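Visitor: the sequence and its predicted three-dimensional model are supplied below.
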Amino acid sequence: MRAISSHLMAERFVSIVGPGGIGKTTLAISVGHQLTTELADQVHFIDLGSLSDPHLVAGTIGSALGFVVDDRDPIPGLLAALRDIRVLLVLDSCERVIEAASALAETIFEEAPQVCILATSRETLRVRGEHIHWIAPLEFPPEGVHMSAREALAYTAVQLFAERVAASQLRFMLNDVDAPVAAEICRRLDGIPLAIELAAGRVDAYGIHDVARLLDHKFELWRGRRTALPRHQTLTATLDWSYDLLSELEQTILRRLSVFVGPFTIEAAFAIAAGDDLDDSQVVESIASLVAKSLLTGNTRLAIPLYRLLDTTRGYVQAKLAKSGDASLVARRHAVYHLALFERIGAKLPGSRKSDNASDSNLIRSMTGAEATI
């Protein structure tokens, strides 16, 4: 919050970007509160997530500031009103109307020199003046490490989980028996704050061990605060929000990529997602877009870049895949690809010749146990 506030005052235009449920809105509101004194209470929160018509963006901002603008062409009047005032505009959930919000934010930044803009979005606005602050998930314990409650609580994801459970169970304290289960829950929820809060809210009904067992595809069982925005009341609603904003091509490729339990290379993505109906260039373009929209994570610092779906996203999209009619085809492609990969590497192991293929070796090392048994 301090870093974003400082950056915003220096650069005037900051976008908070990250996947659904990561805490972008909460963080933006906190930054706005912190800057109210410095900006003489001229901080305005505008929820663009409720809009479906991009033509309403400028009028919505004008109404939030109390300006009278021409409904037929509100932008000139909005710019005229903003040109000589110092104000912070918090534009929340820009992804819903990304093209209109991006264009208007750039215009305001360039033509109203005293206006600061703090945007939240699941993808970057990609306009002049924008400085991006990516929100990372909370830290969670590594897999395969048995730890005490004290050790688990050193991780921020477990801290949040324990805090939220204690809010509904006043006498709750994380103990050494439950600590590994709490760590597993936080790990399987990828450190996403909203998902952790929703799961913690069900511990009073099911207990920690049953909550862990209910993680697979039981998203509708977890309901959040009644006062939360509809898209934040269940994990399904949050994922619906992101999925529905994708193009049909992006939805198809995301569904097909959900067959990967762990990391995968672009080569693997071609083998599973491309085919008679899609070519490699469409897969490349869609993967880049899905990374930008926070639905895939990519580690491009490796010699062979690896991509993966967050486990929560993967569980949700796999249900979509099952209903699409593609499930059998995708499962077969997945099995054929890995069979060919293992045969290729096996031919180069002792008794033949050691593998010198960096792509093959890196992929094998990165695989989860579930994929390696295919």
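Guide: Happy to help now that I have it.

Visitor: contacts, neighbours, all on C-alpha from now
Guide: Will do.

Visitor: so who does A28 touch?
Guide: Contacts of A28 were listed using CA atoms under 8 Å, 6 or more residues apart in numbering, and they are 16, 90, 118-120.

Visitor: where does it sit, in terms of helix or strand?
Guide: For A28, the element it lies in under DSSP states H and E is helix 24-34.

Visitor: show residues contacting the helix or strand just after that helix.
Guide: Next helix or strand after helix 24-34 toward the C-terminus (DSSP H and E): strand 43-47. Here strand 43-47 makes contact (CA under 8 Å, 6+ apart) with 29, 32, 35-36, 60-61, 64-65, 87-93.

Visitor: among the contacts of A28, which are located in helices?
Guide: With DSSP state H as the criterion, helices contain none of the contacts of A28.

Visitor: max pairwise distance over those residues: which two?
Guide: By the measure CA to CA, I16 and V90 form the most distant pair in the contacts of A28, at 10.5 Å.

Visitor: common neighbours of these two, please.
Guide: 28, 118-120.

Visitor: distance to D210 for those - can I get that in TSV?
Guide: Listed next are the shared contacts of I16 and V90 as TSV, based on distance: CA to CA, whole Å:
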residue	distance to D210
A28	34
L118	40
A119	38
T120	35
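
Visitor: where strands are concerned, which of those residues count?
Guide: 118-120 (DSSP state E).

Visitor: so H7 touches V14, yeah?
Guide: Yes. Taking CA atoms under 8 Å as the definition, H7 is a contact partner of V14 at 7.4 Å.

Visitor: who's more crowded, the two?
Guide: Using other CA atoms under 10 Å as the criterion, H7 and V14 rank with V14 on top: 23 against 15.

Visitor: presented hereafter is structure B, for comparison with structure A:
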Amino acid sequence: MPVSGKLGLPTGTVTFLFTDIEGSTRLIEELGEDGYVEALAEHRGLLRAAFSARGGVEVDTQGDAFLYSFADPGNALAAAAQGQQALGSGPVRVRMGLHTGEPRLTGEGYAGRELHRAARVAASGHGGQIVVSAATRAFVDGELTELGEHRLKDFDEPVALFQLGSERFPPLKTISNTNLPRPASSFVGRRRERDELVGLLGNGTRLLTLSGPGGSGKTRLALEAAAELVPAFKAGVFWVPLATLREPALVMEAIAQTLGAKEGLAEHIEERELMLLLDNFEQVVEAAPDLGELLEWCPNLKLLVTSRELLRIRGEVDYPVPPLAEPDGVELFCTRAQLEPDETIAELCRSLDELPLALELAAARTSVLSPAQILARLSERLDLLKGGRDAEARQQTLRATIEWSHDLLGDEEQRLFARLAVFRGGCTLEEGRTSTPSSRWSTRASSGTRASASGCWRRSASTPGSAWPRAARRENCAGGMLSTCSTSPKRSAEPWTRVAIRVRCLPVSPPNTTTYEQRWSGCATNAKTRRCSASSRLFGRTWRPAASTRKQTPGFRSRSSALRRP
């Protein structure tokens, strides 16, 4: 590496290391002027020794700040780590920043944008933290934690920043404070919806809930809208994933950890202009009142929430996430599968109800199956649609998404869903009440979120306006859906029979006028909105062998009594 003969400074590609004491004014008040002078001198001696040992050249010292340059980026990173270790747990907390570039060297020292960029990188950090730019990251090895893209003061283009080590610190002090993850795939469609969300949050809405079933794309849409809003919030936009939580009491703690709040959360936020994206709120929805209190305490806080169930607190604005428009669904599938659109693909997308998760999973199967083969096999099993191992467990298969939704229901709600599954084509509210007596109707029916089409399952179904995706509605998938409820045929016989009797979807002629199987399968034809073919499949496993021998198995007796009863 060339070195300036006059100044002895590295030239060419140089790595800058900036340091600065955090809270120097506070330290003077705590230590007194004499104590601060002693601490400052000790701090300088420790850092000079650590940096010089790694080949660093001191460029400038101003007050409590240092600037060193290094010919080797790896040595610069090691020097920073050694310096922080030397300072230890003493009273002086130092933030450090590293950036690599090709600065201009004048007769008086370095000059240019790279020098200023390095200073901004260091200023973004906190005491004890070492922030590293992407330019330096490209040259070094080590345990670096990605902090996302940030816009630095006086620089228009964002820069990816990293941190040495995995210790948790408050958000970086940049123009665009955010921890929003960067999706690995492109955003397809829904630009109108994204713009509507941005408009709502920019025009006074403080609590906006993106509601919808699993796999409808709530999280991705919310992330895209949040990314657009980053410049509008001076204190930042932060993503708080809640999918792994099951205890509502942990929600506030998760938010505090994300923000680096060391004291009370409301005291930490106060009047800061901040937005939180709370992702997957449905399993901790009982924490909704806590969010209401937080909004009252923090006048400039806004919340963007994704949930399969509304929070139902004051000020909430519901934004139901619709399915993709057909052209967007085809574009999403073709983009992920790297195929050209055709009518088969369009039909495949329609059969999946333009559900983003289902389209993504189907596209992942095109490496081994053609779209036509996928379309033909969709009626066979839900497990055909499998995703990659890096996806969340609840999103690796369409069945997993449905089962995850089912697990969020309480015991009584699960029993209610198992009974309502007989209405394969949907049912009216009164039919549901008549056939499935349950306290859940009185407690939930008024909200409308669980008392339509599929009752309690409505909030966690897979597409708005239907009980589940078209693929799952098909007759061959009915058994799979029933297995999700873990309901045995014997245990199910009584409620299924009562359903058939009370809504009168069975013919009332004597059973000997036709075969049992013919009359049972005719239910769907006689009452389209109360089809019982799924029940037929369930009973078929118990009554067919008995039909030939006329033995009265439990399933046969239940069904026979149902047919005889007027």
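Guide: Structure received. None of these values were measured; they are calculated from a predicted model.

Visitor: strands along structure 2, start to end?
Guide: With DSSP E, the ranges of strands along structure 2 come out as 14-21, 57-62, 65-70, 94-101, 104-106, 109-111, 130-133, 144-150, 159-164, 207-211, 237-241, 274-279, 301-307, 316-320.

Visitor: possible to save the ones you listed as TSV with distance to V508 of structure 2?
Guide: Converted to TSV, the strands of structure 2 look like this (distance: least, CA to CA, whole Å):
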stretch	distance to V508 of structure 2
strand 14-21	87
strand 57-62	96
strand 65-70	91
strand 94-101	82
strand 104-106	94
strand 109-111	94
strand 130-133	78
strand 144-150	67
strand 159-164	72
strand 207-211	43
strand 237-241	54
strand 274-279	51
strand 301-307	45
strand 316-320	43
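
Visitor: the aligned partner of D279 of structure 2 in structure 1: neighbouring residues, count only.
Guide: When structure 1 is aligned by TM-score structural alignment, D279 of structure 2 is paired with D92. For D92 of structure 1, the neighbour count with other CA under 10 Å is 24.

Visitor: surely D92 of structure 1 meets V57?
Guide: No. Using CA under 8 Å, D92 of structure 1 is not in contact with V57, being 11.5 Å away.

Visitor: overlap in contacts of these two?
Guide: Counting by CA under 8 Å, 6+ apart, the contacts common to D92 of structure 1 and V57 are L48.

Visitor: picking up where we left off before, where does the helix holding A28 of structure 1 end up in structure 2?
Guide: The aligned range for helix 24-34 of structure 1 is 218-228, by TM-score structural alignment.

Visitor: how big is the offset of that stretch relative to structure 1?
Guide: With mean CA distance after the TM-score superposition for structure 1, stretch 218-228 of structure 2 departs from structure 1 by a mean of 0.9 Å once superposed.

Visitor: number of residues surrounding the residue lying closest to E228 of structure 2 once chain neighbours are set aside?
Guide: Excluding the flanking residues, the one nearest E228 of structure 2 by CA to CA, 6 or more residues apart in numbering is V198, at 7.2 Å. V198 of structure 2 sits with 18 neighbouring residues when counted by other CA under 10 Å.

Visitor: so how far is F51 of structure 2 from V198 of structure 2?
Guide: Computed as CA to CA, to the nearest Å, the V198 of structure 2 to F51 of structure 2 distance reads 47 Å.

Visitor: and if you look at A249 of structure 2?
Guide: 46 Å.

Visitor: quick one, which of those two is more surrounded?
Guide: Taking neighbours as other CA under 10 Å, A249 of structure 2 and F51 compare with F51 leading, 25 against 13.

Visitor: to which residue of structure 1 is that one aligned?
Guide: Checking with TM-score structural alignment, F51 of structure 2 has no match.

Visitor: quick check: the closest residue to F51 of structure 2 other than its chain neighbours vs L164 of structure 2, distance?
Guide: Distances taken as CA to CA, 6+ apart put A79 closest to F51 of structure 2, at 5.1 Å, once the chain neighbours are dropped. Noted for A79 of structure 2: a distance of 12 Å to L164 of structure 2, by CA to CA.

Visitor: likewise L291 of structure 2?
Guide: Noted for L291 of structure 2: a distance of 33 Å to L164 of structure 2, by CA to CA.

Visitor: and A134 of structure 2, by the same measure?
Guide: With CA to CA as the criterion, A134 of structure 2 and L164 of structure 2 are 12 Å apart.

Visitor: quick check: closest non-adjacent residue to R333 of structure 1.
Guide: In space, and not counting its chain neighbours, R333 of structure 1 is closest to I272: 5.5 Å by CA to CA, 6+ apart.
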